[in-house]
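Student: Sequence and computational prediction follow.
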Amino acid sequence: MPEPERIAAAPAEVPSRTPEEAALVAVQAALADRQGVLGVARAMSHFGEHSLGWMAVAATGALASPRRRREWVTAGVGAFLAHAAAVVIKRVVRRTRPAHPAIAVNVGTPSRLSFPSAHATSTTAAAILLGRVTGAPLPALLVPPMALSRMVLGVHYPSDVAAGVLVGALVAKGTEAVSVRLDRRNRGDR
């Protein structure tokens, strides 16, 4: 009896990658397997969720330093406003999160929307405003790791985090300007 003819299965086609997807794959290949990187990235993700970690830091500072309360409160308000701005922009732009099969998603997210990264946005605003209160170079210390963590976790494209940093910086500048203006008005300055 002749053997039945076997038809070779066609190899599954892997979708081509956009430059941003390729960048995510490269970031994950370089960093995600290193000892502790995913754990740290996940911890940063949870800390930055809805800007709650930054607001807690600002509230603690406001309670501990009554003389600088306005600046600490400004930092918390700025972090919250930056997060809110990111959420509004996400709902307008409606870009979905990375979904290429080569990109590992290493954390849960509250929505499927990606642009801009709310974590990068609120962290940038908080870092700028908290840096002004403390005198520490917090933007240089905090923003790059948070932005990179969003890519290591596979939940944002590079342009999402870049836009988040820009929006966060703008919100910080506007929040600080309003805070200074209100403080001057409350003191009777013009």
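Tutor: Nice, I can see it.
Student: okay, CA-based contacts and neighbour counts for the rest of this
Tutor: Will do.
Student: Distance from the chain centre to the longest helix along the chain, please.
Tutor: In the chain, with assignment by DSSP state H, the single longest helix is helix 158-187. Here the centre of helix 158-187 is set off from its chain's centre by 16 Å, with CA atoms, centre = their mean, to the nearest Å.
Student: okay, now the one to match up with it:
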Amino acid sequence: MPTPNADVRTLLAVQRTVGALPGAVRTARGLSHLGEHALGWIAVGGLGAALDRSRRPQWTTVVVGAVGAHAASIAVKRVVRRRRPTHPDVRIGVGVPSKFSFPSSHATSTTAAAVLIGRASGLPVAPVLVPTMLLSRLVLGVHYPSDVLSGAALGAVSAAVAVRLEKAAS
């Protein structure tokens, strides 16, 4: 078997350490379901818009940003076409809708949503939620570290674009 590259070695190290913590895989699966197709973030933004009339535009931007980020990640996936981890020591902990891994759509939409939820709510959401989601994708063995880091970067750009669109519309 060939020597694993740095991405695979890091993924395996995360699975051995973080993935071995009590409840880590269960928590990672929960986050996976929440972030699937950005649906959890769409729900949070919709709920915020319904309940917080004074900041409805910002909560609507959460939805726009999460959807836009997810769409951008899918477009990049179709161009790059990087396969998900296949190393025999990687434990896969959840089903996935696509065979492509770069960038992580969960990391992309979660980063965009977390930045925008923090903006709308005034709470420090991104520093807590983003690293947790990124680690969860590694714990579940469905992404390489470079997938989640690139996804987070794309999500941050998507959030910035969503804010610019919101400001241009007002």
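Tutor: Done, it's in. Here the structure is a predicted model, which is why all the values come from computation and not from measurement.
Student: Which other helices and strands does the longest helix of structure 1 contact?
Tutor: Using 3 or more CA pairs under 8 Å, 6 or more residues apart in numbering; DSSP states H and E, the elements in contact with helix 158-187 of structure 1 are helix 19-27, helix 69-93, helix 118-134, helix 138-152.
Student: could you redo these as TSV and give each row distance to Phe47 of structure 1 and mean neighbour count?
Tutor: As requested, those are arranged in TSV below (distance: least, CA to CA, whole Å; neighbours: other CA atoms under 10 Å):
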stretch	distance to Phe47 of structure 1	mean neighbour count
helix 19-27	22	18
helix 69-93	13	23
helix 118-134	9	28
helix 138-152	10	21
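Student: between these, which one is nearest to Asp183 of structure 1?
Tutor: Ranking those by their distance to Asp183 of structure 1 (criterion: CA to CA) puts helix 69-93 first, at 8.1 Å.
Student: What span of structure 2 is that closest one aligned with?
Tutor: Aligned using TM-score structural alignment, helix 69-93 of structure 1 spans residues 56-80 in structure 2.
Student: and the matching stretch, how far from structure 1 on average?
Tutor: Taken against structure 1, stretch 56-80 of structure 2 registers an average deviation of 0.5 Å after superposition, with mean CA distance after the TM-score superposition for structure 1.
Student: List of residues touching that stretch?
Tutor: Residues from elsewhere that reach stretch 56-80 of structure 2 (CA atoms under 8 Å, 6 or more residues apart in numbering): 37-38, 41-43, 45-46, 48-50, 100-106, 108-110, 112-113, 116-117, 119-120, 151, 154-155, 158-159, 161-163, 166.
Student: To which residue of structure 1 is Gly95 of structure 2 aligned?
Tutor: Using TM-score structural alignment, Gly95 of structure 2 sits opposite Gly108 in structure 1.
Student: Name the SS class of its match, please.
Tutor: At Gly108 of structure 1 the chain is in coil, as set by DSSP: H, G, I helix; E, B strand; the rest coil.
Student: what about it, neighbour count?
Tutor: 12 (other CA atoms under 10 Å).
Student: And for Glu166 of structure 2?
Tutor: Glu166 of structure 2 is flanked by 16 other residues according to other CA under 10 Å.
Student: How about it, nearest residue that isn't a chain neighbour?
Tutor: Counting by CA to CA, 6 or more residues apart in numbering, Glu166 of structure 2 lies nearest to Thr61, which is 6.6 Å off, once chain neighbours are set aside.
Student: Distance-wise, check the one you found relative to Arg55 of structure 2.
Tutor: 10 Å (CA to CA, to the nearest Å).
Student: Contact partners for the residue most central in space within structure 2?
Tutor: Closest residue to the average C-alpha location of structure 2: Ala107 at 1.9 Å, with CA atoms, centre = their mean. Taking CA under 8 Å, 6+ apart, we find Ala107 of structure 2 in contact with Val130, Met133, Leu134, Val148, Leu149, Gly151, Ala152, Gly155.
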